[in-house]
Every structure is written in structure tokens, then in C-alpha cells.
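Student: need a structure here:
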Amino acid sequence: MAMFTIASGPAAAAPVRLVAFGDSLTAGYNLPTASGFAAKLEAALKAKGYDVTVVNAGVSGDTTAAALARFDWSIPKDADAVIVELGANDMLRGLDPDIPLKNLTEILTRLKARDVPVLLAGMRAAPNFGVDYQRRFDALYPQLAAEFGVPLYPFFLEGVAGNRGLNQRDGLHPTAAGVDRIVAGILPYVERLVASARAAAQ
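Tutor: A predicted model of the protein is given here:
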């Protein structure tokens, strides 16, 4: 049987089905579908030769609890890999960091039970919540990544948060150019995720 080379990225018989499971940052709040994270990530992967379908499973306004409640129907059984991007709305509501910790633990536990490769996208607390809250919230993601042995993209909004030119008027959601910056930052991590999904399928 002919073997494909994972490192070179390109093709195999069936596309990798990658689910982007998150909130408005994944959903593409107030953006055309083609300008959202899932669409732009898929385009970037295809431009590098990967045969990948990125499923947009983002719901604007979702907390980690809301995402957990829809887990079973949001992540289809045929998902080959999952990006988990959640927690911003818990933080914006000032919820105790133990709440997203508990919910993300359950989400990652369920994905581990499915034996699905995962990339965890980190979030950081806004400075107005204070140093103690920031410390506790920001620590969730490295803690979970270590506990479950999954790769971590440290901050989903790296290079975008606080940049007026890359955010919509609300200062919270990226513009199309902001999404481009997010995709550029996370892309190497996603390439490794796709490689893991290919390897798991062998």
C-alpha cells in the first residue's frame, strides 16, 4: 500500500474533518461566513496542500457550560480532530475560574474517551478583573493541557487583543484582518493537529 508523508502535509484518501468548537471568536461574530475563523483556517490549510474540512461549531455567547451542554450534537462522531476555544465568556462574566476549569475538564475528558486529537486554545483574563483573577484564570489552560496531554496554543487572540485596528468597534471581536492574524498564529499548531489525526487514522 502506498504511504503518504505526514510531514509534507498533502493529501490522503478522505479529508480530515476538523471541528472548531468554541464561542463567537470561532463562530465569526458579525463577519461574513468566508471571513470567519473556520473558513479562513480551512483556506489556509488547503493553500498548504492539506485535504481538510473545518467545521464551524462556534456559537456566539457560549460559556463553557453552554458548550458542554451541546457537546454531543456539536461534535459529530466522525470528527477526526477538534480545536477547543472556550472560556472568554466565562471570564467576561466574571465567573469563578473553577467553573470553566470544571467544564473544560469534562469536555476534554469526553474527547479523550473518543480518542480524538485535540488542540486547546488558551484565553487570558482582561486586566480589569485584577491580578488574582488573572492568575487563576490564565493558569487554567496550561494546567488542562498538561493534565490531558494535549497541545496548547497559549492565547487565541495573540497579536489581536488590544489592537484597535484588528478588532471590531466592541473591542472584543476580531475584524476579518484580525482573523487573518489569528489564523497565521495558530496555523503551525493546527498543522501538527492534522498530522496527529492522519496518524491516528492509520
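
Student: From now on I want contacts and neighbour counts done on CA atoms only, so please keep to that.
Tutor: Will do.

Student: Residue 17 versus residue 200, what's the distance?
Tutor: Residue 200 sits 13 Å away from residue 17, going by CA to CA, to the nearest Å.

Student: and these two? which has more neighbours close in?
Tutor: Neighbour totals were compared for residue 200 and residue 17, and residue 17 leads with 19 against 13 (other CA atoms under 10 Å).

Student: The more buried one belongs to a strand?
Tutor: Yes. Read with DSSP: H, G, I helix; E, B strand; the rest coil, residue 17 is one of the residues of a strand.

Student: which residues touch it?
Tutor: By CA atoms under 8 Å, 6 or more residues apart in numbering, residue 17 lies in contact with 52-55, 78-81.

Student: In PyMOL, how would I select the buried members of those?
Tutor: With 16 or more other CA atoms under 10 Å as the burial test, the buried ones among those are selected in PyMOL as follows:
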select buried, resi 52+53+54+55+79+80+81
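
Student: for comparison, sequence B:
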Amino acid sequence: MLGRTYAGQAARRPDMGHASMLRHDGRRAALAFLIVSLLMTLVTPLRAKDRPLSLVALGDSLTAGYGLPADAAFPVQLEAALKAKGHAVTVANAGVSGDTATGGLDRVEWSVPDGTDGVILELGANDMLRGTDPAVTERALDAIIATLKARGIPVLLAGMRAAPNLGPDYGKRFDAIYPRLASRYDLILYPFFLDGIAGDRSLNLADGLHPTKAGVARVVAGILPSVEDFLKRLRQGS
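Tutor: Reported below is the predicted structural model:
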């Protein structure tokens, strides 16, 4: 009888021990899961803030780097300047020489791929040189910005100014395009893309319209604080 009782107890002990081990392992697994979940909660926002940002420079020959080696174009020099200041960013060149604002609108969907974090929009110089009605230019730029906004892609607007020979009336109407759009869409505005180099022969090619490599470097130095503000806005929104 005692033998049977002892044997029965002995037979049950392994099962009881196994159940205890399972409970212990379950608690350890639950604790590990909780720790991992907490770590992921803390780490994920940091990763989102630290990941490289992808910018696209959508523009005309001033963006494309007309007459310059590929490594001297605005997007390349801008990316290098940003990286030198510690920013994790890439700047893709979506500049097309001769493009107008309407031309940019026609290609914005395929020039700005999905996954783009922000766009530097530099268009309108060719409209101005051709004497295009400023209302046409503004409608096209407005549509580009609206299209990108609908895709959740913020815009930094690089402005242009009319040449004096086009007359004061045209100049007033054209120059008002960019501040008005920036106000309408709450955009960061760099008022004049060619600030500091327009009319300076030493910083322009022989045509007097397109910057040299040194001229592009001057453009980059001028716009850099605005781009850094733009990156800060992008990070805060991520």
C-alpha cells in the first residue's frame, strides 16, 4: 500500500515539475516579450528620425547643371554640403534643361518617385525668359505643389525674379508668384535661386545665364540654411 502510494507520488512528481518549468518558462517568455516591446517603442522613433532623407531637386537647366560636369550640378554640390554638415540625405537630380513650369507639371509624377521625403522646386526661369504670362506660370507651379501635397511630399520653393528688360509691370506680376505660393501652402521659400550670382560674369558661363561650378557653389551656400530648415521640418514630421 505504502509502496503503491509512494510509487504514485513518484510518478506524479515529474509531471508537476514539468508543469512548474512550463509556467516558469512562460513567465520568462512574457517578460522577454515585454522588454523587447519597450525597446522597440523607444528605438523606432529614433530610427525614423535618424534615417537618411531622400530629396528630389525638380527644376530646369539651373538644377540639371547645364554646361557643367555631372559632379558640379546643384543637387550633387548640395548633397555634399549637407553631408559635410552631418545631415544624412540624398539629393536626386530631376532637372531638365529648357523646362518650363508647365513642363515640370507634365512630368512631376514620374520625376518624383514614391518614397521621396521632400522636393526642392526650382522652375519658372524659362517662363520668364520667354515672357510667359505669369498667371500661366503660377497655375502650373500651384498644380505641382498641390500634386506633391496630395502625395504627402513637402516642398521647398526656390524663387526666381524677372529680368529688368521685361518691364516693371511684368516684373511685379512675376516676382509675386513665389511669395504668394509659399504663403498659400505654408512653404519654406528661398526667394531668389540666383541670389549673389545673377549678373556676375565671373560666376556664370559665357551665355551669362547659367552658373559655373563656382557659381553653383555660391547658390548652394546661399540656399543651404533654407534647406537645413526644410530638413528639420521633414524630421519633425516623420
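
Student: What would you report as the TM-score here?
Tutor: The TM-score (TM-score structural alignment, normalised by the length of the first structure) is 0.94; 196 aligned residues with a CA RMSD of 1.5 Å.

Student: ok so, going back, so which of the contacts of residue 17 of the first structure are in strands?
Tutor: Per DSSP state E, strands hold the following members of the contacts of residue 17 of the first structure: 52-55, 81.

Student: Out of the residues you listed, flag the one nearest to residue 184 of the first structure.
Tutor: Nearest to residue 184 of the first structure, judged by CA to CA, of those is residue 54 at 15.6 Å.

Student: before we move on, the earlier item: can you add distance to residue 149 of the first structure and give the contacts of residue 17 of the first structure back as a markdown table?
Tutor: Converted to a markdown table, those look like this (distance: CA to CA, whole Å):
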| residue | distance to residue 149 of the first structure |
| --- | --- |
| 52 | 24 |
| 53 | 25 |
| 54 | 23 |
| 55 | 24 |
| 78 | 22 |
| 79 | 19 |
| 80 | 17 |
| 81 | 15 |
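
Student: Closest one of the contacts of residue 17 of the first structure to residue 163 of the first structure?
Tutor: Nearest member of those to residue 163 of the first structure, counting by CA to CA, is residue 54, at 26.6 Å.

Student: if I look at the nearest residue to residue 50 of the second structure once chain neighbours are set aside, how far off is residue 10 of the second structure?
Tutor: Excluding its sequence neighbours, the residue lying closest to residue 50 of the second structure (CA to CA, 6 or more residues apart in numbering) is residue 88, at 7.5 Å. When CA to CA is the yardstick, residue 88 of the second structure and residue 10 of the second structure sit 66 Å from each other.

Student: Which one's more surrounded, those two?
Tutor: Ranked by neighbour count (other CA under 10 Å), residue 88 of the second structure and residue 10 place residue 88 first, with 15 against 11.

Student: if I pick that one, what's in contact with it?
Tutor: Counted by CA under 8 Å, 6+ apart, residue 88 of the second structure has contacts 50-53, 82.

Student: Tell me where the second structure has strands.
Tutor: With DSSP E applied, the second structure shows strands at 53-59, 89-95, 118-122, 155-158, 188-190, listed in chain order.

Student: now the ones you listed in TSV, with distance to residue 22 of the second structure?
Tutor: Formatted as TSV, the strands of the second structure follow (distance: least, CA to CA, whole Å):
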stretch	distance to residue 22 of the second structure
strand 53-59	47
strand 89-95	49
strand 118-122	52
strand 155-158	56
strand 188-190	59
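
Student: now, which of the contacts of residue 17 of the first structure sits nearest residue 133 of the first structure?
Tutor: Distance to residue 133 of the first structure across those (CA to CA) is lowest for residue 81, with 31.2 Å.

Student: Now which residue in the second structure aligns to that closest one?
Tutor: Residue 81 of the first structure maps onto residue 118 in the second structure, with residues paired by TM-score structural alignment.

Student: Likewise for residue 165 of the first structure?
Tutor: By TM-score structural alignment, residue 165 of the first structure lines up with residue 202.

Student: again, but for residue 145 of the first structure
Tutor: By TM-score structural alignment, residue 145 of the first structure lines up with residue 182 in the second structure.

Student: Relative to residue 195 of the second structure, how far out is its match?
Tutor: For residue 182 of the second structure, the distance to residue 195 of the second structure - CA to CA - is 18 Å.

Student: These two: who's more crowded?
Tutor: Remark: of residue 182 of the second structure and residue 195, residue 182 carries more neighbours, 21 against 16, as counted by other CA under 10 Å.

Student: what about the residue nearest to that one when sequence neighbours are not counted, distance to residue 178 of the second structure?
Tutor: Leaving aside its chain neighbours, residue 182 of the second structure sits nearest to residue 189 (6.1 Å; criterion: CA to CA, 6+ apart). Per CA to CA, residue 189 of the second structure is found 8 Å from residue 178 of the second structure.

Student: Mind listing the shared neighbours of those two?
Tutor: Common contact partners of residue 189 of the second structure and residue 178 (CA under 8 Å, 6+ apart): 157-159.

Student: follow-up on the earlier one: out of the ones in strands among the contacts of residue 17 of the first structure, the closest to residue 89 of the first structure would be?
Tutor: residue 55 (21.1 Å).

Student: Please say which position in the second structure that closest one maps to.
Tutor: By TM-score structural alignment, residue 55 of the first structure lines up with residue 92.

Student: now swap in residue 183 of the first structure and tell me
Tutor: Using TM-score structural alignment, residue 183 of the first structure pairs with residue 220 in the second structure.
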